[in-house]
Each structure stands twice: as structure tokens, then as C-alpha cells.
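*Asks:* please find the sequence and the predicted model below.
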Amino acid sequence: MELRVMSFNLRYNNAGDGANAWPHRIEKVVRTIRRYDPLLIGTQEGLIGMLTDLDKRLPEYGRLGMGRLGGTEGEFNAIFYKKSELAVIDFGQFWLSDAPEVPASVGWDADLPRVCTSGRFRHRATGRELYFFNTHLDHRGREARVQGSRLVGRRIDEARAEEELPLILTGDFNCHPSHEPVRYLRGEAEERMATRLADAYGALPDGRAGLTAHDFRGGAEGEPIDYIFVTEECVVRSVEVVRDVVDGGYPSDHYPIVASLRIR
């Protein structure tokens, strides 16, 4: 089974961004998604108005997830999926806190509520099933990033213990590759997950992705904070940090990440 997945921090709709505010970027985002044609997209920072804008322009995609304040309130970690190719078997959302089932709960030293959205999908053509998790760790709280990544890891282990299906994790981790949350997810920290995850950037010739959060300035010098992780059933055939300029500007202040996978 071959598929393409994307992680895409959309940048919330902030009028202070001026020419880079959401109304001026909607079509850039749509064109980028259509160009790379992913089967699944893990998005971050989408507000309900932004997501409904995408629903209208990308009717081939369904959407999972709720706002981090509950219901339609606050930013989403929405998952978009191709409806004609994938059937939703189950989905859920939890908050990165000591009370993960409580909407709007804030964990540890986090500045804001943070969530992880997950779905279980069946590929209509092959009958293969897979899990897809999508998250966004806190931008300020170091302990929140560490503990949030561990909570995501435990939930991944629980899902895989129930049924050992291929699993993909996308997100904005607000961490560089050498930081503890990313090392934990790669199985390099002292505490280990039962599930083995690989960083898709390992498919790059030198393993170095470069900058992914660029504040609408572009450039590649630096380190990533956006990632795609996969279980061992997923072979990463290629991965790309999409630095395309679209109609004279960038679709977001983060570059989307696209990985082409083969599921064994």
C-alpha cells in the first residue's frame, strides 16, 4: 500500500499578520495541498473558520477533531483524509495534561491547552487499516513538551496493544531533533515506548531537514520543529520540507512536511 501524508501548521488567523493573514493565504494552502495530494493531513493551529474554508475548497477531504477548548472553540489539531479512499473506523481526542479527557485542561507548565487527535482508518481499495495521530506540543513549557510527548507515546502504545496496526504521527513539536521529546519518540531517551517509531527525516541523505518554522521569511538554515514519525511497518520512500513560494508568498509561517510511504 502506497500513500502520501502531510504535516501542516496552518498558522492561526491573525489579522496582525497583514498581507500574510489567513484570508490572503487560503488559496496558497489549497494549491499546496492539491499539488502534493496527500491521503492524510495532520494540521495544527486551524480555527473553525479556517477549517470550514478548507472544507469548502477541498470537498474530497473529510475532517476529524475538535477545538482545544472543546467543541468548535480554539485551535484544532484537525486530521483531513480522502473520503473516497479511506473509511473512518474510530477517532478520538485527548488533552496533553494530567486530565486528558477534560476539555481545555492545561498540563504541567504549558501556556495553553494542547491536544492530540487520532483516527483509525481502513483503506477502501486494500482493506488495510492504520492509525493516524496528530499533535502540537506547547511553545513555552519545557516540562509540558516532555510530559506531553510521553502521554502521546503511552496512547500510541495503548492503541498498538489493542491492535498492532501501522501508525503515523504528525505534528508541530516545538522541539529540535536533539531535544528530549523528539529523542523520546525516536526511542533514544532513557524512558522508552513499547512502540518503535522512526523519524521520517531519516530518509534524507544526511538526515538533516533544516528549518521548518520560518515566520513568513523563508530560508532553510536552522533546525526543524515539525515532524512525521512512523512505525516499522511504514517504509519512508521520500520526505520533503515543502519550501514552495505560491503566488508570491508562503502558505504559512511553517513549511508543510510531506512523506511518501509504503506500508508493508
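*Replies:* Perfect, I can see it now.
*Asks:* only C-alpha atoms for contact and neighbour calcs from this point on.
*Replies:* Noted.
*Asks:* if I look at Cys234, how far off is Tyr12?
*Replies:* Look at Cys234 and Tyr12: by Cα to Cα, to the nearest Å, they are 31 Å apart.
*Asks:* make that Thr231, sorry
*Replies:* 30 Å.
*Asks:* hmm, who's touching stretch 237-250?
*Replies:* Stretch 237-250 is contacted by residues 20, 25, 28, 31-32, 200-201, 203-204, 209, 212, 216, 218, 251, 255-262 when judged by Cα atoms under 8 Å, 6 or more residues apart in numbering.
*Asks:* which of the residues you listed fall within strands?
*Replies:* When strands are assigned by DSSP state E, the members of the contacts of stretch 237-250 inside them are Ile257, Val258, Ala259, Ser260, Leu261, Arg262.
*Asks:* wait, the second one touches Val5, no?
*Replies:* Yes. At 5.7 Å, Val258 counts as touching Val5 under the criterion of Cα atoms under 8 Å.
*Asks:* are there residues contacting both of the two? Which ones?
*Replies:* Pro38.
*Asks:* what number of residues lie near the nearest residue to Gly107 once chain neighbours are set aside?
*Replies:* Distances taken as Cα to Cα, 6 or more residues apart in numbering put Ser97 closest to Gly107, at 3.7 Å, once the chain neighbours are dropped. By the criterion of other Cα atoms under 10 Å, Ser97 has 23 neighbours.
*Asks:* contact partners for Ser97?
*Replies:* Ser105, Val106, Gly107, Trp108, Arg114, Gly148.
*Asks:* roughly how far apart are it and Tyr255?
*Replies:* To Tyr255, Ser97 is 28 Å away according to Cα to Cα.
*Asks:* start and end of stretch 97-116, how far apart?
*Replies:* Stretch 97-116 stretches 11 Å from its first residue to its last (Cα to Cα).
*Asks:* residue ranges for the helices of the stretch 101-250 of the chain, please.
*Replies:* With DSSP state H, counting those that start in this stretch as the definition, the stretch 101-250 of the chain shows helices at residue ranges 142-162, 180-185.
*Asks:* among these, which is the most enclosed?
*Replies:* Mean neighbours per residue, mean count of other Cα atoms under 10 Å, is largest over the helices of the stretch 101-250 of the chain for helix 180-185, with a mean of 22.
*Asks:* which other residues reach that helix?
*Replies:* By Cα under 8 Å, 6+ apart, the list of residues contacting helix 180-185 from outside reads 145-146, 149-150, 153, 173, 175-177, 189-193, 197-198.
*Asks:* one more pass at 10 Å, please.
*Replies:* Helix 180-185 is contacted by residues 137, 142-150, 152-153, 169, 173-177, 186-193, 195-199, 225, 227, 229-230 when judged by Cα atoms under 10 Å, 6 or more residues apart in numbering.
*Asks:* putting a second one here so we can go through both:
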Amino acid sequence: MSTANDAAGRVRILTWNVWWRFGDWRARREVLLDVIRDADPDVVGLQEVWGFADPADPEDNLAWWLADRLGYRWEFSASSAPHRWQNRLRLTGEDADAADRIADIEFGNAVLSRHPLRDKHIERLSGGHRDDEGRTALQVTVDLPTGSLPFTTTHLNSAPYDSAVRHRQLGEVVRLVAGEGRRPGYPPVLTGDFNAVPESDEVRYACGYLTPGPVRDFVLLDAWRFAEPGDPGLTWNRRNPFVARVHQPSARIDYVLVGLAPFSGEGSVLGAHLVGTEPVDGIWPSDHAAIVVDLRA
């Protein structure tokens, strides 16, 4: 757990794909809560967040449940096409308790923050050449004690053959981020599960650092460049049994991208590391690990 002295002079960001309502989601959400609480972030971007349309109970949204216990604010953006995930629950019977409500379970992104949130905006992203998966980017402004932080989280198409779709989606997201990034305040932060490795065309394009990006004179730095040298940052790791069963290689597919900091240094990256990389009492919190990034306040 971070101490008050540890937290001085930094803004801590966490991003995590929390694996919707798959597996033993009740046990997993308790571990998710513990890991997030121990990481002590100021702002959290979450992907694969579940919630119910027209919930009968406020606890019928994972973002609300986590925010309530952390004492944080929260915002949520639902996919317009959650059918792929709902169908998986029907086929596997993984969530028998919700069998009669599966059609009402939403799939989306969320932001949690210990500081006030405003200016919520949901950007609907382009669909694939097959089915539109209803992907979104959720953008908010975080009112930190030391200034305003433009913060966006997103989750892109996952199919290995959808690189071109992700390229288009990231172009849309970065243009959104760049618009906020030109305002006074902290450099903008973009988090999310891009479902793409760092050397992919779409990630290089989004950063605009190794190749021209979607917005002229606008660059986003991959915060993992400031992690311990040699650490691959595998957020999708075959050590996790939920990953091993998919028969794909370990990879870094989750990101915190940060706008270029001014010479004064506010918003510059101080370091990055992973959390949620081990089971707790035999329970893996998600099929992804989470990234924690510290920015200079």
C-alpha cells in the first residue's frame, strides 16, 4: 500500500481489462478491489466492465461496486453491441444466476477517480469488416487538486485479423485525445486494451513517435518505456490459465499513453509497473494484468 509520502508529487494511473462476468466473477471482483486498493491509483481506466441495463440494484454495475467501496467517482460507457459476450455466457453457462437476464447485461468501459469528474464524452468507434462490436472510447476531465487531466480509456477489436480496424479505431481515438490535449492543464492520458502489440502498425501509428500519427505535431508516449529496463510488461501472459487456454502467445496489449510534458515537467512519466500478475488465494482477478503508471504532479 502506498503511503502519503509515496503519493506526494505524483498522479497515479491504473488501467485494467477486468474480464467481464466470466469465470467466478464474484470472487474475482473481491480480488480486483483488493489489487486496485493496494495500488492506490488516483484515476483508473477499466475495460470489459459489466453492468445491467435498467439495473434493479445499484450493485448491478461493476464500476459502481468498485467505486462505492473505494470511495471514488465513476463513469461508464456501454457498447451498443454486447451480443458476442452475452452469447458466450449462454453457450458456456458461466453465469447461471443471470440466465434470465443475459440480454440485459452490458459490456463497456469505465473510469474511476478519487477526484471529481466532468465533461463526460462517449465516442463510438468504427466497426469491423464483419460485425460491429460496438466499441467506444470514454473520455472525461479529472479535476486534480493541481490541475485538469484529460483522460480517455478504450477497448479495441480483438480478432488477430482486425489490425486495419484497430488502426482506424485508434485514429479516431487519438484525434479525440488530441483535441483535449491542446487545452491548458496536464498532458492527456489514453489508456486501454488495444489488443495489439507495441510493434504493430496500429500502436506505432497511435503514438506518432516512430511513424507519422493521425494528428500532425501530436505525439503520445508509451509509458512502458519508463518501466524497468528489460521488463516486457506482459499484460496478456500464458502463466495465467485463462490466457493459456486461448493458445496465443504472451504479449503486451494494454497501454497507458501520455502526451508530451512541458519543460516544467508536469505530467511526465516517473515509472511504470504491473499489478494483478498473480492469483490471490488461488483466484486470478482477470485474464489481463493491470498497468500502473506514475506521472509527475
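*Replies:* Received, thanks. Just so it is clear, the model here is predicted, and its values are computed rather than measured.
*Asks:* any idea what the TM-score is?
*Replies:* Between these two chains, after superposing, the TM-score reads 0.83 (TM-score structural alignment, normalised by the length of structure 1); 243 aligned residues with a Cα RMSD of 2.4 Å.
*Asks:* ok, back up a step: out of the contacts of Ser97 of structure 1, who's nearest Gly62 of structure 1?
*Replies:* For Gly62 of structure 1, the closest of these turns out to be Arg114, at 22.3 Å, with distances computed as Cα to Cα.
*Asks:* counterpart of the closest one over in structure 2?
*Replies:* In the superposition onto structure 2, Arg114 of structure 1 corresponds to Arg135 when matched by TM-score structural alignment.
*Asks:* for Thr43 of structure 1, same thing?
*Replies:* By TM-score structural alignment, Thr43 of structure 1 lines up with Leu46.
*Asks:* my read: its match touches Val18, true?
*Replies:* Yes. In this structure, Leu46 of structure 2 is within contact of Val18 by Cα atoms under 10 Å, at 6.8 Å.
*Asks:* the more surrounded of these two?
*Replies:* Leu46 (27 against 24).
*Asks:* show me what contacts the more buried one?
*Replies:* For Leu46 of structure 2, the contact set (Cα under 10 Å, 6+ apart) comprises 14-19, 62-63, 76, 108-112, 138, 153-155, 191-193, 290.
*Asks:* what lines up with Val269 of structure 2 in structure 1?
*Replies:* When the structures are aligned by TM-score structural alignment, the residue of structure 1 matched to Val269 of structure 2 is Val236.
*Asks:* look up the closest residue to its match, ignoring the ones flanking it.
*Replies:* Distances taken as Cα to Cα, 6+ apart put Leu261 closest to Val236 of structure 1, at 4.7 Å, once the chain neighbours are dropped.
*Asks:* quick one on the thing from earlier: which among the contacts of Leu46 of structure 2 end up buried?
*Replies:* Taking 16 or more other Cα atoms under 10 Å as the criterion, what is buried in the contacts of Leu46 of structure 2 is 14-19, 62-63, 76, 108-112, 138, 153-155, 191-193, 290.
*Asks:* okay, and which of those residues map to strands?
*Replies:* When strands are assigned by DSSP E, the members of the buried ones among the contacts of Leu46 of structure 2 inside them are 14-17, 76, 108-112, 138, 153-155, 191-193, 290.
*Asks:* what residues are up against Asp17 of structure 1?
*Replies:* Contacts of Asp17 of structure 1 were listed using Cα under 10 Å, 6+ apart, and they are Arg11, His24, Phe216.
*Asks:* since we're on Thr126 of structure 1, how many residues are nearby?
*Replies:* By the other Cα under 10 Å criterion, the neighbourhood of Thr126 of structure 1 contains 9 residues.
*Asks:* isn't it right next to Met1, touching?
*Replies:* Yes. Thr126 of structure 1 lies in contact with Met1 (Cα under 10 Å); the separation is 7.4 Å.
*Asks:* okay, and the common contacts of the two?
*Replies:* Shared between the contact lists of Thr126 of structure 1 and Met1 (criterion: Cα under 10 Å, 6+ apart) there are no residues.
*Asks:* ok so, going back, and the residue nearest to Gly107 of structure 1, how close does it get to His136 of structure 1?
*Replies:* 13 Å.
*Asks:* overlap of the contact sets of those two?
*Replies:* Common neighbours of Ser97 of structure 1 and His136 (criterion: Cα under 10 Å, 6+ apart): Pro113, Arg114, Val115, Gly148.
*Asks:* want to throw those residues into TSV with distance to Val88 of structure 1?
*Replies:* Listed next are the shared contacts of Ser97 and His136 of structure 1 as TSV, based on distance: Cα to Cα, whole Å:
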residue	distance to Val88 of structure 1
Pro113	26
Arg114	23
Val115	20
Gly148	25
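*Asks:* structure 2: which residue goes with Leu211 of structure 1?
*Replies:* For Leu211 of structure 1, the aligned residue in structure 2 is Leu234 (criterion: TM-score structural alignment).
*Asks:* Leu197 of structure 1 too?
*Replies:* Matched by TM-score structural alignment, Leu197 of structure 1 corresponds to Leu220 in structure 2.
*Asks:* quick check: its match touching Gly208?
*Replies:* Yes. Using Cα under 10 Å, Leu220 of structure 2 is in contact with Gly208, at 6.6 Å.
*Asks:* what touches both of those two?
*Replies:* Common contacts of Leu220 of structure 2 and Gly208 (Cα under 10 Å, 6+ apart): Val174.
*Asks:* ok, these two, which is more surrounded?
*Replies:* Regarding Leu220 of structure 2 and Gly208, a neighbour count based on other Cα under 10 Å identifies Leu220 as having more, with 25 against 19.
*Asks:* now name the helix or strand holding the match of Thr43 of structure 1.
*Replies:* Secondary structure assignment for Leu46 of structure 2, by DSSP states H and E: strand 43-52.
*Asks:* could you check the angle that strand makes with strand 290-296?
*Replies:* The directions of strand 43-52 of structure 2 and strand 290-296 differ by 140 degrees, with axes from the mean of the first three to the mean of the last three Cα atoms, to 10 degrees as the criterion.
*Asks:* of the contacts of Asp17 of structure 1, closest to Leu69 of structure 1?
*Replies:* Once Cα to Cα is applied, the member of the contacts of Asp17 of structure 1 that ends up nearest Leu69 of structure 1 is Arg11, at 17.4 Å.
*Asks:* show me the contacts for the closest one.
*Replies:* Applying Cα under 10 Å, 6+ apart to Arg11 of structure 1 gives the contacts 17, 20-22, 25, 43-47, 50, 75, 215, 251-254.
*Asks:* and those, which are buried?
*Replies:* 20-22, 25, 43-47, 50, 75, 251-254.
*Asks:* mind picking the two most distant members of the contacts of Ser97 of structure 1?
*Replies:* Ser105 and Gly148 (12.4 Å).
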